[in-house]
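Quick one, fold the following:
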Amino acid sequence: MSPIYDCSVDSELLSGMRLARAAIGRGELVVIPTDTVYGVAADAFNPAAVQRLLDAKGRGRQSPPPVLIPGIPTLAALAEVVPQAVTDLVQAFWPGGLTVVLPAQPSLVWDLGETRGTVALRMPSDTVALELLSETGPLAVSSANLTGRPAARTAAEAEGMLGSSVEVYLEGGEAGGAYDRVDDRDSSSTIVDATALAAGTGLLRILRHGVISEERIRAIVGDQLATADTTEPADTTGQASDAPL
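Now for the predicted structure:
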């Protein structure tokens, strides 16, 4: 059984973070708290580690994981184009429950799966996650559960599903308390596809509704967000995963 470190206890936080950093550096998996649900994390630039993440969850390469980042400046480093509307959104909602899909920098040496040249990026609002990200850099992170099972709200729930496939579990209390939820859907981040806007061929689209409402997004970007009856291309990003994070 892999250890669970209670991050509310100073000594366990120090030990857990040290071991989590080392595990990420070796290409192993770590479970971390986020502001939405618990996530299973791997070095985004280690293809073997990303594949280990997909295997642990029982997912294929057609469901690439999002990438969590430590701050807004990292957005421009990983995305090829960042439209002004996306800048406005992340300034309003990061750190927090908004995931943005953008064209990935073509020079990046990574393999997240079948992304079709895109990347889904989010800056979480959780101190443990942000501290780890500040030391490791971008992490590929998907919800800490087996595919088809409910997303874990605690490290113990995650350990019950993922077991020894994860090297270190960081317990940060029940996830999702920062948001008002009316159903399980609302425990996930809201995913906004900005690829068409970045290419100059269309509008922003909501791929998955979550903790940031459509009304709040529209209040920031106005008519740059497609409406339900707007004719838009079908989702081809591969990033609207079934894993809420």
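
rest of the way, CA atoms for contacts and neighbours
Will do.

can you pull the contacts of Val192?
For Val192, the contacting residues are 98-101, 204-208, by Cα atoms under 8 Å, 6 or more residues apart in numbering.

Out of those residues, which is nearest to Thr195?
Val101 (6.5 Å; Cα to Cα).

Name the secondary structure element that contains that closest one.
With secondary structure defined by DSSP states H and E, Val101 is part of strand 98-103.

So what's the gap between that strand and the chain middle?
Using Cα atoms, centre = their mean, to the nearest Å, the mean C-alpha position of strand 98-103 is found 10 Å from that of the whole chain.

Here is the second sequence; please produce its structure so I can put it next to the first one:
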Amino acid sequence: MTGTELLPEAAIGRAAGLLRAGALVAFPTETVYGLGADARQARAVARIFEAKGRPRFNPLISHFPDAEAAFAEVVADARAHAVAERFWPGPLTLVLPRAPESRIDPLASAGQPTLAVRVPAHPLARALLRAAGVPVAAPSANRSGAVSPTTAAHVMDGLGGRIEAVLDGGPCAVGVESTVLDLSGPKPLLLRPGGVTEAALAALLGPIGRPGAAAEGAALPAPGMMRSHYAPGLPVRLAARAVGPEEALLAFGPPLPGAGAVWQLSESGDMVEAASRLFAGLRWLDEEGARRGLSGIAAMPVPEEGLGAAINDRLARAAAPRG
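Presented below is the predicted three-dimensional model:
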């Protein structure tokens, strides 16, 4: 990459085309600038983590121009429709079960059965989302741990040279991040307070619960929120140096010989490619291994450098003892 384009508002078409092509484009929302990628493309989503230096594969919120587009990706009940009618567009994220026909790549949801979806209120963001025509995964457009950006200049300072473009919509209305409400279970749960108050939600839905304590290092249904453990049905063995015909192999680099089934993360050792193929690979090996009667999944070592730390973090949780 030679540099980051700073695009004026009128360049929505250019920004939308970049997103569809798998590029990273920062854009304004009503809270802060988001770092957008086509949520259908695993490699583009993996590049978000790389650009931000995000330490692990926390789920990302996917953004849509309207409720109809958002609900095409999830299973939305009457509660979700009522909340969306009242609070969308706006700073509210809903966590709902993934629809079987959802196009969003598992990496964007950290391999979870739920998706976090939002319809932002910023007019330029919605115009970009309409023009792109794809779900856009977008955390804040800053290096991990840095202050969230509220101007295009802030984004350029932190991510210039690491992403393809910034769509300049002027300063954001500085405010709190979106409220995150989990409607995937029988009781509404407030996972993160934000721009929509708990009182306003309770007036519509009744009592709102809070998530219980989570195990250290467990996966999250949305950034900074309630945690749950994801793992394949087959047990995962880490740092495999040999593999037999009774095991499936998650390969990184030249594959070990003799496995009953093989999924290649990246034969060339490309960390972005490996990250983009991780969750799809675990799912495929689990299904194919069960179909072939295999006993488990052997994962070859992945270096800790760059996205390797996030890959190993996810694999360690997948391999953890089952409760």
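
Got a TM-score for the two of them?
Structural agreement between the overlaid chains, expressed as a TM-score with TM-score structural alignment, normalised by the length of the first structure, amounts to 0.82; 218 aligned residues with a Cα RMSD of 2.1 Å.

Kindly name the residues of the second structure that line up with the strand holding Val101 of the first structure.
Residue correspondence for strand 98-103 of the first structure in the second structure, counting by TM-score structural alignment: residues 92-97.

re earlier: most neighbours among the contacts of Val192 of the first structure, which one?
With neighbours defined as other Cα atoms under 10 Å, the most crowded of the contacts of Val192 of the first structure is Thr99; it has 32 neighbours.

Please report the distance of it from Thr236 of the first structure.
Applying Cα to Cα, to the nearest Å, the value for Thr99 of the first structure to Thr236 of the first structure is 16 Å.

that older thread, now do the strand holding Val101 of the first structure: which elements does it pack against?
Identification of packing neighbours for strand 98-103 of the first structure by 3 or more Cα pairs under 8 Å, 6 or more residues apart in numbering; DSSP states H and E yields strand 118-122, strand 190-193, helix 195-199.

give me every residue that touches the residue positioned nearest the centre of the first structure.
Taking Cα atoms, centre = their mean, the centroid of the first structure lies closest to Pro66, which sits 4.3 Å from it. Taking Cα under 8 Å, 6+ apart as the criterion, Pro66 of the first structure is in contact with 119-122, 140-142, 239.

circling back: touching the match of strand 98-103 of the first structure from outside, list them.
Contacts for stretch 92-97 of the second structure (Cα under 8 Å, 6+ apart): 61, 74-76, 80, 113-119, 178-184, 194-196, 221-222.

Check stretch 141-156 of the first structure too.
Contacts of stretch 141-156 of the first structure with the rest of the structure, by Cα under 8 Å, 6+ apart, involve 4, 31-33, 37-42, 56-59, 65-68, 158, 161-162, 169-176, 243-245.

So for it, first residue to last residue, what's the gap.
Taking Cα to Cα, stretch 141-156 of the first structure runs 18 Å from one end to the other.

Relative to the second structure, which residues correspond to that stretch?
Aligned by TM-score structural alignment, stretch 141-156 of the first structure falls on residues 138-153 of the second structure.

Report the distance from that stretch to the chain centre.
The offset between the C-alpha centroid of stretch 138-153 of the second structure and the centroid of the whole chain comes to 16 Å, using Cα atoms, centre = their mean.

where's Ala49 of the first structure, which helix or strand?
Here Ala49 of the first structure is covered by helix 47-57, with elements defined by DSSP H and E.

Understood, closing this out.
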